[in-house]
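*Asks:* give me a model of this one.
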Amino acid sequence: MAFLPTTREEMLEQGFEQVDFVYVNGDAYVDHPSFGCAIITRVLQAYGYSCAILAQPDWHKDEEFLQFGEPRLGFLVSAGNIDSMVNHYSVNKRRRDHDAYSDEGIMGKRPDRPTIVYTQILKRLFPNKPVLIGGIEASLRRLSHYDYWDDKVRRSILMDSQADLLMYGMGENTIVEVADALNSGLEAKDLCYIRGTVWKTKSLEYLSDYIMLPSFEEVKNDKYTYAKSFHIQHENIDAIAAKTLVEPYDGWYVVQNQPPLPLTQDEMDFTYSLPYERTFHPKYKYIPAIEEVQFSIVSNRGCFGSCAFCAITHHQGRVISSRSVESVVEEAKSITKLPNFKGYIHDVGGPSANFSKEACNKQREFGACKNKECLHPKPCNNLIVDHSHYLDMLRAVRSLPNIKKVFIRSGIRYDYLMYDKSDEFFDELVKYHISGQLKVAPEHISAAVLDKMGKPRKELYLKFVDKFKQKNEEFGMKQFIVPYLMSSHPGSDLNAAIELACYLKKIHYTPKQVQDFYPTPGTPATCMYYTGLDPKTMRPVYVAKTYEEKAMQRALMQFTYPKNYDLVYKALKKAGRLDLVGNSPKCLIPYRKGNGYSKNNFNGNKRSEYKRGRKA
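*Replies:* Here you go, the predicted model:
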């Protein structure tokens, strides 16, 4: 099966005078099931609809958008696999110089907010043809939202782009239903009944059983109202338990229908059985984003974790969809046939690798609880901890010919693992599925910060670390934990950052990279960052917002670096913790004389002291 056409010449060569849909994408064209463009277009193709791919068009040239002519049914627009603003800017709002989703990593192949830019161009050039938007950028901006880069509340992207319809969440079933409706002769304005869509209207005459949210003007002008509105939205992300949401605008209503139902196992298997080329289009030299996923397998979707800084639940929902063992094995077999395969499957997993079943028996029928999390602040009494299906997948894949090793790199929920009464998965994880280092995400040590993150307390993480060491000794392995840690998350003040630094001192570990909290649409933590309120309780939350304090929190996590000395000293002084400056073992940094360091404070060897501090 060939790549889908990316130029008019390729379209004609494949026998199409006109395609049903033109998919306009902010990423380069990669036909791999880790890329939303590939999934949506291959699903449409499987249902008999033809598609052309307009990847990274030059938005300054109308002719690029005109090259395929007018599609029979409409245009599909996506910014790409990640939000364009995250792709373009660091957390400090500095322009990045590398784009993993563009040819040779070259930055500048798409505009900021391409969903809006592309859609407005298409509406101007093809005023009578439907333009439908989707993908992560549209999904997480489907209602009014705080925008970190503009530092203000923006309207629904449906209003800003003037698209005819927005599709949110994982869209296989949604896009087929939309395509069938358009194919039957319905107009885009009539597609107001489909799950996983957002539409606008001037009248609610025919709408019933909905929740009226505060208006855009209200949430824009009042942070308390914004937090209340966000909490209502967050309570209505489950496909079964959610209600229709309505957000008023000046003269309009934006209506969010119920989320799409989680895919069944058969539907998941179907999606990943489609004839993907599993690489980028040959017109490109190299797309860096393929590197991490070409030899990886997506085994599940959704996440019932409670991480406040993550938008997965807002996009994919809390109910897990999982593939069959047979489906995963077939994909693994296809990977072994790729010419550059070296025998290593890089990952089998999803948002949380070891979530392969619903959290409890009630979720498929009744949905996820609105006012209760599955894992936080403690595991629900109804939680079923079961790694058996995931184990079956891993065992089947690693037993295949030509496969040397199967790694798990997409992230293990260590709390869920620790709640398992059986050590069977833990044993096999240590023996077979780690490439020397296991990356896990405690994120912090401070109880106050972890509570705002929706993460388990440090005691559970420390028990996990001890058990991991014991398992490695038991099986004669020398493997290490690499903890993901975050600075400046809402709830983290200098005292919390110092507490984390003291823990890092105790374990003789300095993270090579530090992730500063990045406020992105669709997360409770972003709501906290903007409003200073916890949307669950409406109580105040401490937020580090100044560049200086965020820099100090980052520096404290890397207190062993000489370049961070001044910031660390300033942070300790500001927090009244100069007891941590000096020669004693508990101190984070030594005394400094003038512009240099005292040799006595480093036992005569500054370099070796810092080297020991970085030891994992």
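*Asks:* could you use CA atoms for every contact and neighbour count after this?
*Replies:* Fine.
*Asks:* elements contacting the longest helix along the chain?
*Replies:* Ranked by residue count, the top helix of the chain under DSSP state H comes out as helix 458-474. Contacting helix 458-474 under the criterion 3 or more C-alpha pairs under 8 Å, 6 or more residues apart in numbering; DSSP states H and E are the following elements: helix 414-418, helix 424-432.
*Asks:* so what touches that helix?
*Replies:* By C-alpha atoms under 8 Å, 6 or more residues apart in numbering, the list of residues contacting helix 458-474 from outside reads 414-415, 418, 427, 430, 442, 444-447, 478-479, 481.
*Asks:* give me whichever of the helices and strands packed on helix 458-474 is most buried.
*Replies:* The highest average neighbour count among these, using mean count of other C-alpha atoms under 10 Å, belongs to helix 414-418 at a mean of 19.
*Asks:* which other residues reach it?
*Replies:* Outside of helix 414-418, the residues that reach it under the criterion C-alpha under 8 Å, 6+ apart are Asn354, Leu375, Val385, Phe426, Val440, Pro456, Leu460, Tyr461, Phe464.
*Asks:* what is the neighbour count of the last one?
*Replies:* By the other C-alpha atoms under 10 Å criterion, the neighbourhood of Phe464 contains 16 residues.
*Asks:* same deal with the third one?
*Replies:* Here the neighbour count serves as a burial measure; for Val385 (other C-alpha under 10 Å) it reads 21.
*Asks:* how about this one, so we can line them up?
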Amino acid sequence: MDFLPINIDDMNKRGWDQCDFVFVTGDAYVDHSSFGTAIISRLLERYGYKVGIIAQPNWKDLESFKILGEPKLGFLVNSGNIDSMVNHYTSFKKKRRNDVYSPGNKPNMRPDRAITVYSNRIREAYKNVPIIIGGIEASLRRLSHYDYWSDSIKRSILMDSGADLLVYGMGEKSIVQIAESLESGIPISEITYINGTVYKTRDIERPFEPVILPSYNEVTSSKKQYSQSFKIQYENTDSITAKTLVEQYDSIYVVQNPPMEILTEQELDDIYDLEYMMDFHPIYNNLGGVPALDEIKFSITSVRGCFGGCSFCALNYHQGRIIQSRSHESIVKEVEKMTVDKNFKGYIHDVGGPTANFRIKACEKQEKYGVCKDKSCLSPERCKNLVVDHSDYLNLLKKIRKVEGVKKVFIRSGIRYDYAIYDSKDDFIKELCKHHVSGQLRTAPEHVSERVLKLMGKPSIKTYNIFVDKFYSESKKQNKEQYIVPYFISSHPGSRLKDAIELAEYIRDMGHTPEQVQDFYPTPGTLSTCMYYTGINPLSGEEVYIPKSIEERKMQRALMQYNKKENYELVLNALKKEKRYDLIGNNSKALIRQRNKN
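*Replies:* Down below sits the predicted model:
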């Protein structure tokens, strides 16, 4: 067992004259099951394909893309585990100073819009080799999309990258079918029949019974058309009910096939049971390693998918809403492997996924009919068909705690507090407080304004407060000093200054201000981003207030940390603008003091 080849010497050691696939990625090479590059490359290896890795090539040097030679079947390209623009820029479009997915936290190891740059350079090096793009950056940009960084509507990434085929979603089944098709001699231009893929064609007759989206020209000239297009896409993300979608670019049509069917438990087990090195490549040993591995090296992916329905989250668009779970046996086996690692100290950092306490499908209906197109499982209220049951997750956690060498099992990926309190048994909150909190539990109420929460797809703040009370009550019973650290978002679509002030008052009454705050980040593929660009809620057609000015966004953000000296003027201006003079002064409810004019 070894890392996959990264140069000709590695290929020679394996006796390879040529790779079947060369995988170009924007991340450093980490062979761990939390990295998409590792999963896809190891899966192809299991099916007998020879895969080489080019991690973080110098995109200014064409030779960097030739170090493994021309692959027999094609190039696979992703930007890494994160969109390259999100990786590079803050929500205020300021350049980030580090990159946890690069050796030693070093920034600028990948270009902006990495997939497009890599694919164009590969095409320069090899004119006719198939290029297949995937990962989060491709998945969320598969059709025309609002691009926050240029403040414009960009074309499908297939158009700008010049790639032949795009894989969206998690991609395991799709990539195997693509590989088998290429190996059988089918030209890449004819591989138009695989679910979970997007392709280009000049023949509108090629897709079968498609839904025609507004054209690229239409969505760039009309925000209403863009909103309508997004709604259709949003309603076609389920593998059981989704239709083929077609978007026209003058004489070219971009065709999105329906999503690939979800993985069975056995299929998911098989993917996580592959022989990963579970480490970064040794070439990074003297460069500071790859920091992103630190938190997840001893974490477990338990599930995929999320029926939470948060508007600002792209999971609905990428992983889908149906829960896919690994078996207890597979997870315990992975834990047992961890315990023999020389760096393992007895602590499992996380057992979860997009939402840790979702281990079962939301309802029985989803098995046959897929997810509902017109309503959410949890927002604005709990669906009457929602099945709330933590027993499987709790049994799993108990099994992990019993593994020899395990001292503590933490839950650090998000939990849905509303789902937790809907469980009449209260067993989950009891077990959470007793065994799985590392002093602080991070939660995500996101806001307090009922209007904003509804647009966010989040439950009422009253629901969150019930969870908080239960958490502290249970912690007290167990004589544990544990705290909740809430996570809030400022300047989300719908949030006015008065809503931000309401949030600031809630934070004041909590008794402590958050150390870190997040301004809303309009990333491709989310319902919230569509609202941000259009000022329309695409699901209802209603107009939505958008705090777009830098001044207002800074004020909303500052209000969440109103007691910081550097935020004083921003908070003062916000309070004056809303005529909330009652919050300026020396009384116990004031957010800031009135400064002496002298």
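*Asks:* where does the TM-score land?
*Replies:* Comparison of the two superposed chains (TM-score structural alignment, normalised by the length of structure 2) gives a TM-score of 0.99, and 595 aligned residues with a C-alpha RMSD of 0.8 Å.
*Asks:* before we move on, back to that, pull the most distant pair out of the contacts of helix 458-474 of structure 1.
*Replies:* Ala447 and Lys478 (30.3 Å; C-alpha to C-alpha).
*Asks:* returning to what we had before: nearest to Val329 of structure 1 among the contacts of helix 414-418 of structure 1?
*Replies:* Within these, proximity to Val329 of structure 1 (C-alpha to C-alpha) peaks at Asn354, which comes in at 17.1 Å.
*Asks:* excluding its backbone neighbours, what's nearest that closest one?
*Replies:* Spatially, and ignoring its direct neighbours in sequence, Asn354 of structure 1 is nearest to Ile412 (6.0 Å; C-alpha to C-alpha, 6 or more residues apart in numbering).
*Asks:* now swap in Ser325 of structure 2 and tell me
*Replies:* With C-alpha to C-alpha, 6+ apart as the criterion, Ser325 of structure 2 has its nearest non-adjacent residue at 4.4 Å, and that residue is Val303.
*Asks:* cool, and Ser438 of structure 2?
*Replies:* Leaving aside its sequence neighbours, Ser438 of structure 2 sits nearest to Phe410 (C-alpha to C-alpha, 6+ apart; 6.5 Å).
*Asks:* show me the contacts for that neighbour.
*Replies:* For Phe410 of structure 2, the contacting residues are Tyr347, Ile348, His349, Asp350, Val351, His435, His436, Val437, Ser438, taking C-alpha under 8 Å, 6+ apart as the criterion.
*Asks:* the alignment partner in structure 1 of the first one and Phe280 of structure 1, how far apart?
*Replies:* Spelled out, it's Tyr347 of structure 2. Structural alignment places Tyr347 of structure 2 opposite Tyr344 in structure 1 (criterion: TM-score structural alignment). From Tyr344 of structure 1 across to Phe280 of structure 1, the span is 20 Å (C-alpha to C-alpha, to the nearest Å).
*Asks:* so where do the helices sit in the stretch 401-550 of structure 2?
*Replies:* Along the stretch 401-550 of structure 2, counting by DSSP state H, counting those that start in this stretch, helices occupy 417-421, 427-435, 450-456, 461-477, 497-510, 527-534, 550-559.
*Asks:* can I get those helices in JSON lines with distance to Gln516 of structure 2?
*Replies:* Shown next, in JSON lines, are those (distance: least, C-alpha to C-alpha, whole Å):
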{"stretch": "helix 417-421", "distance to Gln516 of structure 2": "20"}
{"stretch": "helix 427-435", "distance to Gln516 of structure 2": "24"}
{"stretch": "helix 450-456", "distance to Gln516 of structure 2": "20"}
{"stretch": "helix 461-477", "distance to Gln516 of structure 2": "20"}
{"stretch": "helix 497-510", "distance to Gln516 of structure 2": "13"}
{"stretch": "helix 527-534", "distance to Gln516 of structure 2": "21"}
{"stretch": "helix 550-559", "distance to Gln516 of structure 2": "10"}
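*Asks:* all set now, cheers.
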